[in-house]
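> Okay, structure incoming, though there's no sequence with it:
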């Protein structure tokens, strides 16, 4: 079964997924928040997911950021819509910076590197990798 991670934003949600053996985290896509529920419904028809990992936006001092309320609402709905799938949160404080840095170092052309959707899906991958690392995968 797979693990799916989300970098939730009010404009875009980056999504990453593990392989079925839960060894490798891979960027999947970026969707608009209003499209996430139909996307998940379609995805879960063909793939089994045992855990949803959601990046929790925190301030540098560890307190919730301004966008934390949106993430909490998203997590509540995930739990309501998919009660059999565990929902966990992971500190995402540095994922966007790390994603931007990784993309910049990848040798990609500048116009591709500036694609915010790419940053969000790479951020989701980093969130998933962080979770997998802490679980000892």
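Great, that's in hand. Source: prediction; values computed, not measured.

> Please count neighbours and contacts with C-alpha atoms only from this point.
OK.

> what ranges do the helices span in the protein?
36-46, 68-81, 95-105, 110-113, 116-134 (DSSP state H).

> Pick the most deeply packed of these.
Of all those, helix 116-134 has the most neighbours on average by mean count of other CA atoms under 10 Å, namely a mean of 24.

> can you give me the angle that helix makes with helix 95-105?
110 degrees (axes from the mean of the first three to the mean of the last three CA atoms, to 10 degrees).

> For residue 6, which of the helices of the chain is the nearest?
Comparing those against residue 6 with CA to CA, the closest turns out to be helix 116-134 (5.2 Å).

> Pasting the second one now:
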């Protein structure tokens, strides 16, 4: 069994999270500048078996697509061309940034550490992945 890799896509940087090989535990992986994301993913899947990409689906409170969905759709087309053998699943990502920030507070991070947007993105990706794992079981 391979890993599941989650992407919290952003126009500047993307948070990444990954499961263990048994697809039980979601862990933050890293944050990558968006312009380097495809090359990072190609390299990652060349040395790790990945069964699925989980990509956040940003929605407004009224369930309509968020403005960033346009950019995500463009990325998904590029991803399908670059790595066609790994399917993509979308997961509602509403509130993940707020939940990530609260997680940072709850874990006792100092204010300066909580201002690290890259860490927020990585935690958000982990929350997206955990949401997928929970819905799957």
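That came through, no problem. Not measured: the values here are computed from a predicted model.

> TM-score for these two?
TM-score of the superposed chains, computed with TM-score structural alignment, normalised by the length of structure 1, equals 0.96; 136 aligned residues with a CA RMSD of 0.8 Å.

> What lines up with residue 71 of structure 1 in structure 2?
By TM-score structural alignment, residue 71 of structure 1 lines up with residue 72 in structure 2.

> surely that match meets residue 9?
Yes. At 6.7 Å, residue 72 of structure 2 counts as touching residue 9 under the criterion of CA atoms under 8 Å.

> residue contacts, residue 15 of structure 2?
Going by CA atoms under 8 Å, 6 or more residues apart in numbering, residue 15 of structure 2 touches 7-9, 29-32, 118-125.

> Mind picking the one among these that's closest to residue 53 of structure 2?
Checking these one by one against residue 53 of structure 2 (CA to CA), the nearest turns out to be residue 7, at 7.4 Å.

> What lines up with that closest one in structure 1?
For residue 7 of structure 2, the aligned position in structure 1 is residue 6, judged by TM-score structural alignment.

> State the distance from that match to residue 107 of structure 1.
25 Å (CA to CA, to the nearest Å).

> So for these two, which sits in the more crowded spot?
Counted by other CA atoms under 10 Å, residue 6 of structure 1 and residue 107 do not tie: residue 6 has more neighbours, with 27 against 9.

> Let me see the contact set for that one.
Per CA under 8 Å, 6+ apart, neighbours of residue 6 of structure 1: 13, 14, 15, 16, 52, 53, 54, 55, 124, 127.

> just checking, which of those belong to strands?
Among these, the subset assigned to strands under DSSP state E consists of 13, 14, 15, 16, 52, 53, 54, 55.

> Surely the last one touches residue 87?
No. Counting by CA under 8 Å, residue 55 of structure 1 stays clear of residue 87, with 10.8 Å between them.

> so residue 126 of structure 2 touches residue 30, yeah?
No. Judged on CA under 8 Å, residue 126 of structure 2 makes no contact with residue 30 at a distance of 10.1 Å.

> re the thing from before, kindly reformat the contacts of residue 6 of structure 1 as CSV containing distance to residue 94 of structure 1.
Listed next are the contacts of residue 6 of structure 1 as CSV, based on distance: CA to CA, whole Å:
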residue, distance to residue 94 of structure 1
13, 16
14, 15
15, 17
16, 17
52, 20
53, 16
54, 14
55, 10
124, 12
127, 10
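
> Show me what residue 41 of structure 1 aligns to in structure 2.
So residue 41 of structure 1 corresponds to residue 42, using TM-score structural alignment.

> circling back to that earlier point, closest one to residue 62 of structure 1 out of the contacts of residue 6 of structure 1, please.
residue 55 (13.4 Å).

> show me what contacts that closest one?
Counted by CA under 8 Å, 6+ apart, residue 55 of structure 1 has contacts 5, 6, 7, 8, 89, 90, 91, 92, 124, 127.

> Fine, thanks again, bye for now.
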